[in-house]
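Engineer: Need a 3D model of the sequence below.
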Amino acid sequence: METWNDWKEAQPQVVPMLLSSIKKNRMAHAYIFEGQAGSGKQSIAQLMAKSYFCTNKDEYEPCLTCSNCNRIESGNHPDVHVIEPEGQSIKKEQIEFLQKEFAYRSVETSAKIYVINDANKMTVSAANSLLKFLEEPQGETLALLLTEQPAQLLPTIKSRSQQLRFLPPTNERLAKQLMNDGVDKNHAYFLAELTGNKEAALQLTDADWSFQARSVVLQLMHELYTRPDQAAMTLVDKWIPLMGNRLQQETGLEMIVLWLRDLLYTQVGKQGNLIFSDCQKQFDEIALLTSQRVISQSLANVLEAKRQLSANVSIQLVMERLLFTIQEG
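Structural biologist: So this is what the prediction gives:
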C-alpha cells in the first residue's frame, strides 16, 4: 500500500498542500484533481479517504492496517462512494442515487466521501445535479472529482471546488507502474518513454501490438541503413499492415524518433541512455555510417512526416517519403 511519503517527490505541490489541510483539519468540502492517467489522482484520493477515516493515523499518515484503511483499500467502506462512467458518460441517475445515499445517516462515522472518476464525462443534467449537491452538501462530506479534462467541467463546479493540478508521472515512476501491471521491465521502460501515459501504454500492450511494432521498427530502421532495398519490402509487407489506424501510425513514427535518438546518443557516446538497449551493437555499427548532422535532419524529417499524416496523406506515401529522405541524408 502506498503512503503519503511515497507521493511527496512525484507531486511536490499537491501533496504538501493536502497534508497541511489534513493536519490543520481545514480541508475544503470539494477538490478537483486534474492530471493525466498515471499521475496519482486515484491513489491520492484513496489516501485522502484513509487519512479521513483512519482510527490510528500518525498526524496525517494513515496506519494502513486498521479496519477502515483495509476496507477503503478493498473498496468496501460504507461511507466512501466511488462513481465511474456507465458506458461513455456519468448520468444524472448516478448523481441522484449518490444524493439519496448521502441523505441517510453515516453508517459508522459522521462523515462521507465521494469520488467521481472521469468527472468531465458527466452529462449536463448530471453536472447540474452535482452542482446543487456541492452548494447544499448533506452533512459532513468530502467530494473528490478526478479528471484529465478539467476544461470540460462546468465553470460553476470549478468555482465551488479547490482545483489541484497533478504533474505527469516521470518515466521512471510510469515504468514501475507498468511493471506492477505485469509488463516486462525492458518493455515497460520503452512504453513509458514512448507514451508518457499509463493508459496509452496499457492500450498498446493489448494483443501484443507494441511488441510487434517494436520488432518491425528495429528491422525497418536497421535495413534502411544496411540494406535499403530490403527496407522497402519490409515497409510494404510488415509496417503498413501493422499500422491499421491513426493512433498506431503516430505511435510507429514515435518509435522511429526513439530509434533515431538512440542512434544520436550512440554518436555522442551516451549509450547508457538507450531505449533500445538490447540493440547497442547495431547502433554501434550504424553510427559509423552516418553523422550527427544527418541524424538531426532525419529527426526533423519524422516531424514533417507527422505533419503530413495529420493532413490525411496516406501512411504508405508518408513512409515512402520518410525512408527516402532518411536514406538520402
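Engineer: can we go C-alpha only for contacts and neighbour counts from here?
Structural biologist: Fine.
Engineer: What is the distance between the helix ranked longest in the chain and the centre of its chain?
Structural biologist: When the chain is parsed with DSSP state H, its longest helix is helix 246-267. Here helix 246-267 is found 19 Å from its chain centre; the criterion is C-alpha atoms, centre = their mean, to the nearest Å.
Engineer: Tell me the buried residues in that helix?
Structural biologist: Using 16 or more other C-alpha atoms under 10 Å as the burial criterion, the residues of helix 246-267 that qualify are 248-267.
Engineer: neighbouring contacts of that helix?
Structural biologist: 194, 213-214, 217-218, 221, 243, 271, 273-276, 283-284, 286-287, 291-292, 295-296, 298-299, 302, 306, 309, 315 (C-alpha atoms under 8 Å, 6 or more residues apart in numbering).
Engineer: Any of those residues buried? List them.
Structural biologist: 194, 213-214, 217-218, 221, 243, 271, 274-276, 283, 286-287, 295, 298-299, 302, 306, 309, 315.
Engineer: In helices, which of those fall?
Structural biologist: Among the buried ones among the contacts of helix 246-267, DSSP H puts 194, 213-214, 217-218, 221, 283, 286-287, 295, 298-299, 302, 306, 309, 315 in helices.
Engineer: Tell me where the stretch 101-250 of the chain has helices.
Structural biologist: Assigned by DSSP state H, counting those that start in this stretch, the helices in the stretch 101-250 of the chain fall at 124-135, 155-159, 171-180, 185-195, 198-205, 209-226, 228-234, 240-242, 246-267.
Engineer: As a markdown table, those with distance to Ala103 would be great.
Structural biologist: Below are the helices of the stretch 101-250 of the chain laid out as a markdown table (distance: least, C-alpha to C-alpha, whole Å):
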| stretch | distance to Ala103 |
| --- | --- |
| helix 124-135 | 11 |
| helix 155-159 | 21 |
| helix 171-180 | 38 |
| helix 185-195 | 43 |
| helix 198-205 | 35 |
| helix 209-226 | 48 |
| helix 228-234 | 64 |
| helix 240-242 | 53 |
| helix 246-267 | 45 |
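Engineer: and of those helices, who's closest to Ile72?
Structural biologist: Proximity to Ile72 (C-alpha to C-alpha) singles out helix 171-180 among the helices of the stretch 101-250 of the chain, at 20.1 Å.
Engineer: Name the residues of the closest one that are buried.
Structural biologist: Neighbour-count burial for helix 171-180 flags Asn171, Arg173, Leu174, Ala175, Lys176, Gln177, Leu178, Met179 (criterion: 16+ other C-alpha under 10 Å).
Engineer: Here is the second sequence; please produce its structure so I can put it next to the first one:
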Amino acid sequence: MATTDSLAATLAAKQPRLLAAFQHIIKQNHLAHAYLFAGMEGAGQPELARWIAQRLFCLHVVDDQPDGTCEECLRIANGSHPDIVTVAPDGQSIKVDQVRYLKSEFSKSAVEGNRKLFIIEDAEKMTASAANSLLKFIEEPSGNVTAFLLTTNKQLILPTIISRTQVIEFPPLNAQALQQTFEAAGITPPMAQMLRGLTNSVTQAQALLEEDWLPQAAQALWRWFDQVVKGEPRSFVAVQVNLVGLAKDASHQSVMLDLIAALFQDLLQLHFQVDEQQELTFGQYASELTALTDQLGSRQLVEATELALTAKRQLASNISFQNVLEGLTLKLWPIFQTNA
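Structural biologist: Now for the predicted structure:
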C-alpha cells in the first residue's frame, strides 16, 4: 500500500485537478454518498480513493493534506482500518460471498468513529445480481457512509448503478506525467517512451518488460517493418519465424499490433510534422524513420496506417494472429513498391 506522501505526489502528477477538486469538496463537507471513478488502468482511481480516506480520517490535517504519520493514516496505508471496507475481485469476478459481506457491512455502524467508507475495486467485475444488490444502499444510504466504485471499463457497469452515483471521469495521463511515473518505477527513458502509447499502468508496463519481452518485440518488429517497406519477400517469412513466437498469448498479440500501428503513426507524425513536441514511440529509430518519410508519399503513409489500424480489429474478429500479420504484409508490399 502506498504511503500518504507517495499518494499525494502520485495524484499531483497524474490527476492534479481531481485532487484539488476533492480537497475542496471535503473542506466544504459536500462529499456525496456514492462515486464511480472511471478511467484507464493507471489513471489514479485507487490512489484518489485511498487519499480521500486518509484525508477524512487523518488526525492532523495540514493545508488540506493528511499528515501521513498519525495512527489513522498509517492504518489506512496498511489496509487495516476497520471503518474502511475494501473489496476486490476474487479471481475473475466479485463473488456472491463478497457481496454478502458488503451488504452486511453496509448495515453496520462505524466501529471507531462516525464515518464509514467502502472501496469496490474493478467494480465492472460484479455480476448483474451483485451490482443490483448494491442499489438499495446507493438509493437509500444510511448514516455517514460513502462508497467508491472503481472501474477501468465503465461500459460494463449497470446503467442503474451509473445513474445513482456521481461519475468522475479520470482523463488519460499526459505524456510528461506518464513518462515520469514510468521512470520513477525504474523503467529506462526509451522504454518508458514506448510504453506510454501502450498503457497507463506501471504494473502492465513492468509485465511487458519481463524477460526483456518489449525490447525483443520492438527489435523484431522493426526488422519486419524495414523489410516490408523495401518490399522484401522475407518479411512474409519473418511473421512466422520471428513475430508469432514472441506473441504467444492474446495480450502480447494485441500489444504487438499496437506497436505496428504506432510505427506507422510515427511515420505520419514525421511526414506531416503534426506535433514536434510529441516524442516518437520508436524514438530509437528516429533517423531511419525520418529518412523513410523523404522516400514515401502522403497517400502511401495514410493507406499503410489505415491497414495497420484495421489489423487490430481483425484480431478481435477471431482471425488468427499469424493470418492477420501475413495478410497485412501482403497488403503493404504493393503500397511501398511505387514511390508517390
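Engineer: What's the average distance for the longest helix of the first structure when superposed on the second structure?
Structural biologist: Helix 246-267 of the first structure, aligned to the second structure and superposed, deviates on average by 3.3 Å (mean C-alpha distance after the TM-score superposition for the first structure).
Engineer: counterpart of Ile76 of the second structure in the first structure?
Structural biologist: Mapped onto the first structure by TM-score structural alignment, Ile76 of the second structure lines up with Ile72.
Engineer: which ones are touching that match?
Structural biologist: When contacts are counted by C-alpha under 8 Å, 6+ apart, Ile72 of the first structure touches Gln46, Ala49, Lys50, Val80.
Engineer: and it, which of the three is it?
Structural biologist: helix (DSSP: H, G, I helix; E, B strand; the rest coil).
Engineer: State the distance from it to Leu204 of the first structure.
Structural biologist: As judged by C-alpha to C-alpha, to the nearest Å, Ile72 of the first structure and Leu204 of the first structure stand 30 Å apart.
Engineer: Same check on Pro16 of the first structure?
Structural biologist: The value you get for Pro16 of the first structure to Leu204 of the first structure, if C-alpha to C-alpha is used, is 34 Å.
Engineer: more crowded one of the two?
Structural biologist: Neighbour totals were compared for Pro16 of the first structure and Leu204, and Leu204 leads with 19 against 14 (other C-alpha atoms under 10 Å).
Engineer: still on that earlier bit, pick out the most distant pair among the buried residues of helix 171-180 of the first structure.
Structural biologist: The span of those, defined through C-alpha to C-alpha, is set by Asn171 and Met179 at 12.1 Å.
Engineer: Leu224 of the first structure matches what in the second structure?
Structural biologist: Using TM-score structural alignment as the criterion, Leu224 of the first structure maps onto Val228 of the second structure.
Engineer: can you pull the contacts of its match?
Structural biologist: For Val228 of the second structure, the contacting residues are Ser235, Thr329, Leu332, Trp333, Phe336, by C-alpha under 8 Å, 6+ apart.
Engineer: Sort out for me which of those are in strands.
Structural biologist: In strands, judged by DSSP state E, none of these are found.
Engineer: Please tabulate those residues in TSV and include distance to Pro171 of the second structure and neighbour count as additional columns.
Structural biologist: TSV is the format used below for the contacts of Val228 of the second structure (distance: C-alpha to C-alpha, whole Å; neighbours: other C-alpha atoms under 10 Å):
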residue	distance to Pro171 of the second structure	neighbour count
Ser235	39	23
Thr329	35	25
Leu332	35	21
Trp333	38	20
Phe336	37	19
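Engineer: what's the distance between the residue nearest the centre of the second structure and Phe321 of the second structure?
Structural biologist: Nearest residue to the geometric centre of the second structure (C-alpha atoms, centre = their mean): Glu41, 2.8 Å. According to C-alpha to C-alpha, Glu41 of the second structure stands 25 Å off from Phe321 of the second structure.
Engineer: Now the counterpart of Phe170 of the second structure in the first structure. Nearest residue, chain neighbours left out?
Structural biologist: Aligned by TM-score structural alignment, Phe170 of the second structure pairs with Phe166 of the first structure. Nearest residue to Phe166 of the first structure, sequence neighbours excluded (C-alpha to C-alpha, 6 or more residues apart in numbering): Gly35, at 4.8 Å.
Engineer: contacting residues around the residue mapped onto the one you found from the second structure?
Structural biologist: In the second structure, Gly35 of the first structure lines up with Gly39, judged by TM-score structural alignment. Counting by C-alpha under 8 Å, 6+ apart, Gly39 of the second structure touches Gln45, Thr151, Thr152, Asn153, Lys154, Glu169, Phe170, Pro171, Pro172.
Engineer: would CSV of these with neighbour count be doable?
Structural biologist: Listed next are the contacts of Gly39 of the second structure as CSV, based on neighbours: other C-alpha atoms under 10 Å:
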residue, neighbour count
Gln45, 25
Thr151, 23
Thr152, 19
Asn153, 15
Lys154, 20
Glu169, 15
Phe170, 20
Pro171, 14
Pro172, 17
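Engineer: could the residues you listed be laid out in CSV, adding distance to Leu243 of the second structure?
Structural biologist: Below are those laid out as CSV (distance: C-alpha to C-alpha, whole Å):
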residue, distance to Leu243 of the second structure
Gln45, 35
Thr151, 33
Thr152, 29
Asn153, 30
Lys154, 33
Glu169, 37
Phe170, 35
Pro171, 33
Pro172, 30
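Engineer: How about the contacts made by the residue mapped onto Ser298 of the first structure from the second structure?
Structural biologist: In the second structure, the residue paired with Ser298 of the first structure is Ala304, using TM-score structural alignment. With contact set as C-alpha under 8 Å, 6+ apart, Ala304 of the second structure has these partners: Phe264, Leu332, Ile335.
Engineer: mapped onto the first structure, which of those residues hold?
Structural biologist: Retained in the first structure: Phe264, Ile335, out of those (criterion both residues aligned by TM-score structural alignment, their matches' C-alpha atoms under 8 Å).
Engineer: Let me know the closest of the contacts of Ala304 of the second structure to Pro190 of the second structure.
Structural biologist: Nearest member of those to Pro190 of the second structure, counting by C-alpha to C-alpha, is Phe264, at 18.1 Å.
Engineer: That closest one corresponds to which position in the first structure?
Structural biologist: In the first structure, the residue matched to Phe264 of the second structure (TM-score structural alignment) is Leu260.
Engineer: Thank you kindly, that will do.
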